[in-house]
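This is a predicted model, with the sequence first.
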Amino acid sequence: MSDEYLFISDCHLDAGRPEITRALVEFLQTRAREARYLYILGDLFEVWLGDDDPADDHQVVIDSLHRLADSCEIYFMAGNRDFLLGEKFLRKVGMTLLAEPCILQLGRSRVVLIHGDSLCIDDQDYQAFRAMVRNPEWISGFLARPLQERRQIAAQLREDSARAMQHKSFEIMDVNATAVADCFDENNADVIVHGHTHRPAVHRYDAGLQRIVLGDWNPEPSYLSWNQESGFRLNDARL
């Protein structure tokens, strides 16, 4: 095992897309076992309504993560779909929760990890919604509701979100250039790594700065790797 770091995001695991579950399980049982660290930067699940949800559909992934945790340190950062994932689940699986932003020193690079939705500030409706549902009082109130009621609320919110996205431009749902510049400055970072937008790419800026966007896992699963010899590389998880 090498001191290699792997990064994934936006798997959006859902019972209706078993091919993504199969791809992730294969990744966890093969490629991830070659690394020392795995960072999951949000939206591992399409929806997570609290740790009291049985999550039977995801048991094969949970088991694979638990086994991987014996040899690989696994870190999880909440996304906009699974920010209700809590300490009970993390302890069960063997993952460590990361605050956002999270700073890593990889070689000579100071790297900031975020989910990515905080950079999409042009979508003001979404940012207002994000502020509401990330409020601790809102979270406490929501988790106090019966699970079936939470499922009904979540279904309605997803329906509303899908309807709203039909009327939003491609650009408004991507990152804002000023927000990106601020993220570099506020964190004194050389590299930003994030997901959320589902637009995998390496963006290069002046002074050698980089913004690396992780891909989603539908239809082409991918991951980012870093080691001392090769630096950062975006990879196809199927290879």
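Sure, I can see it. Numbering: from 1, shown residues only.

Could you use CA atoms for every contact and neighbour count after this?
OK.

mind listing what's buried in stretch 3-13?
In terms of neighbour count (16 or more other CA atoms under 10 Å), stretch 3-13 has its buried residues at E4, Y5, L6, F7, I8, S9, D10, C11, H12, L13.

before we move on, what about stretch 25-32?
Neighbour count says stretch 25-32 has V25, E26, F27, L28, A32 buried, by 16+ other CA under 10 Å.

Around S64, count how many other residues there are.
17 (other CA atoms under 10 Å).

what sits against it?
Residues in contact with S64 (CA atoms under 8 Å, 6 or more residues apart in numbering) are V25, L28, Q29.

and it, what element?
Taking DSSP states H and E as the criterion, S64 maps to helix 59-68.

Take this one as well and set it beside the first:
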Amino acid sequence: MTTFFIADIHLCAQEPAITAGFLRFLREDAPQAEALYILGDLFEAWIGDDDPQPLHAEISRALNQLHQQGVPCFFIHGNRDFLLGRRFARDSLMTLLPEEKVLELYGRRVLILHGDTLCTDDVGYQKFRKKVHNPLIQKIFLMLPLKWRLAIAAKMRAGSKASNGHKDMSIMDVNPQAVVQQMQAHGVEWMIHGHTHRPAIHPVELGKTLGHRAVLGAWHEEGSMVKVTPEGVELVTFPF
């Protein structure tokens, strides 16, 4: 019995090696699991399910095939692909989850999320996040011509990159108290998330008990996943 968790693959046409590595993972590794959870930022950017990029169709087919092999796939939106919608999910046979989800896994209560909501010290980002998650703003954006959406997304990515270049790295990491608050609020002993690109398993003091937080790595030069079995929780890296 095994469940896999991944995040921050950041697929894009400009990084064919990452795409090839992810497709290999879906063909060879993922079928060994009972379920696959993708905790956001599967794609580097997402401007709507109507974007006709061949890459999107290729990934959709691969996820569909994984489901047909008996491995369900679940998805939590990230900060890069929060507009990924029901159409892509339907074609991929992928189940969309809320931004926070508690799982009962082999006797453990596990909270899964992308992780950006834990970075509460980055006040500017949290204000931006609140704005772009407004349903009305999203609806208006998705009604724009594809060409306009591409230009807006490119401008926003450039702005984000420039802004992050001036921020202290600690601001862009999770706030420890936010982690404790979320774990206690959900009554869990484990948390799994991505977003920060700082793979590790951290102990978390939860009053009289000790919890753990597993952080997934980004797929820049190698794959990263958290493997949960009845025996334990393991952070695994592997070549593309």
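Sure, I can see it. Treat the numbers as computed from the prediction; the structure is a model and nothing was measured.

TM-score for the pair, please.
Scored against TM-score structural alignment, normalised by the length of the first structure, the superposed chains reach a TM-score of 0.96; 236 aligned residues with a CA RMSD of 1.1 Å.

that older thread, could you dump the buried residues of stretch 25-32 of the first structure into CSV with distance to M173 of the first structure and secondary structure added?
Listed next are the buried residues of stretch 25-32 of the first structure as CSV, based on distance: CA to CA, whole Å; DSSP: H, G, I helix; E, B strand; the rest coil:
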residue, distance to M173 of the first structure, secondary structure
V25, 30, helix
E26, 31, helix
F27, 29, helix
L28, 30, helix
A32, 31, helix
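
in the longest helix along the first structure, what's buried?
Across the first structure, the longest stretch assigned as helix under DSSP state H is helix 147-165. Neighbour-count burial for helix 147-165 of the first structure flags R150, R151 (criterion: 16+ other CA under 10 Å).

hang on, the earlier thing: on average, how far is the helix holding S64 of the first structure from the matching bit in the second structure?
Taken over the aligned residues, the distance from helix 59-68 of the first structure to the second structure averages 1.7 Å (mean CA distance after the TM-score superposition for the first structure).

all helices for the first structure, in order.
Counting by DSSP H, the helices of the first structure are 18-29, 59-68, 87-93, 124-133, 136-143, 147-165, 177-187.

The residue minimising distance to the centre of the first structure: what's it in contact with?
Nearest to the geometric centre of the first structure sits G42, at 1.9 Å (CA atoms, centre = their mean). Counting by CA under 8 Å, 6+ apart, G42 of the first structure touches 9-10, 76-83, 115, 195-196.

Top of these by number of neighbours, please.
Ranking the contacts of G42 of the first structure using other CA under 10 Å puts S9 first, with 30 neighbours.

Map it across to the second structure for me.
In the second structure, S9 of the first structure lines up with A7, judged by TM-score structural alignment.

Leaving aside the residues adjacent along the chain, what's closest to that match?
Excluding the flanking residues, the one nearest A7 of the second structure by CA to CA, 6 or more residues apart in numbering is L39, at 4.8 Å.

Translate the one you found into the numbering of the first structure.
By TM-score structural alignment, L39 of the second structure lines up with L41.

residues near the alignment partner in the second structure of P18 of the first structure, how many?
Aligned counterpart of P18 of the first structure in the second structure: P16 (TM-score structural alignment). Neighbourhood size, P16 of the second structure [other CA under 10 Å]: 12.
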